[in-house]
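Visitor: Sequence first, then the predicted structure, then my questions.
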Amino acid sequence: MGSQSTKIVSASKMASSQDVQQFIKQAISQDKVVVFSKSYCPYCDMAKEVFRKVKQPIKVYELDERDDGAAIQENLATVTGFRTVPQVFINGNCVGGGSDVKALHASGKLEPMLIG
């Protein structure tokens, strides 16, 4: 009987993981720039500051302020291949984290990505 309850738990976990992945896909498709962040993270602040400088509106999901934040972060690893934050998406594509966004801006490659 114990193995049956284990199957039920893993099945519900799988459904919730699919729900979270669906949420991520929907979130990154709804806004031009989406940042999965933690409110206390200096690299997250670095990424958000770059977008403030270029006056680009962004949608920020502060994972430490959400009940499902840990699940989102786990599922981001499945989507992008890394767990760290921030995870920055432009036009639905992950461009990396804070240092990556700062480097894109410094090299002049960020603004063209934001046009269109």
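Guide: Now that the structure is in, tell me what you want to look at. Numbers count the residues shown, from 1 in each chain.
Visitor: make it CA atoms for all contacts and neighbour counts henceforth
Guide: OK.
Visitor: what's the spacing between M113 and N91?
Guide: The spacing between M113 and N91, counted by CA to CA, to the nearest Å, is 8 Å.
Visitor: for the longest helix along the chain, packing partners?
Guide: Ranked by number of residues, the top helix in the chain under DSSP state H is helix 2-30. Helix 2-30 is packed against helix 69-80, with contacts defined by 3 or more CA pairs under 8 Å, 6 or more residues apart in numbering; DSSP states H and E.
Visitor: Can you identify the element that follows the helix it packs on toward the C-terminus?
Guide: Sequence order places strand 87-90 as the next helix or strand after helix 69-80, per DSSP states H and E.
Visitor: which residues touch that following strand?
Guide: 28, 32-37, 47, 94-98, 101, 113-114 (CA atoms under 8 Å, 6 or more residues apart in numbering).
Visitor: In addition, the following structure is provided for comparison:
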Amino acid sequence: MAKVEIYTKAWCGYCARAKALLESKGIAFEEYDITMGGPKRDEMLDRAHGGTTVPQIFIDGSHVGGSDDLSALNRDGKLDAMLGL
């Protein structure tokens, strides 16, 4: 199964939607809460090539994008293969 990482903030509806999609597929993920900033926020900015919105999602180290991007992959039938399902 793929390693999934997601950078989130508290009270973020898009974050909740992305996590719910992953959970509906039974996918475990590592969540990094960057609500208060800190080194994980800087890490996200670097890994997401300056992307400042949340969530920022990575599957096996590859940047997927945000919640809409994750949903589009699912809608197009590409997400399951990326997740190793």
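Guide: Perfect, I can see it now. No experiment lies behind these values; they were computed from the predicted model shown.
Visitor: from the contacts of strand 87-90 of the first structure, which ones fall inside strands?
Guide: Counting by DSSP state E, the contacts of strand 87-90 of the first structure place V33, V34, V35, F36, S37, C94, V95, G96 in strands.
Visitor: which residue lines up with the fourth one in the second structure?
Guide: By that I understand F36 of the first structure. In the second structure, F36 of the first structure lines up with Y7, judged by TM-score structural alignment.
Visitor: Apart from its chain neighbours, what residue comes closest to its match?
Guide: Y32 (4.7 Å; CA to CA, 6 or more residues apart in numbering).
Visitor: returning to what we had before: just send the ones in strands among the contacts of strand 87-90 of the first structure back as TSV, with neighbour count too.
Guide: Output for these, formatted as TSV (neighbours: other CA atoms under 10 Å):
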residue	neighbour count
V33	22
V34	25
V35	25
F36	25
S37	28
C94	16
V95	16
G96	20
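Visitor: quick one: which of the residues you listed is nearest V85 of the first structure?
Guide: S37 (5.5 Å; CA to CA).
Visitor: My guess is that closest one contacts P86. True?
Guide: Yes. With contact defined as CA atoms under 8 Å, S37 of the first structure reaches P86; the gap is 4.7 Å.
Visitor: Which neighbours do these two have in common?
Guide: The contact lists of S37 of the first structure and P86 share C44, where a contact means CA under 8 Å, 6+ apart.
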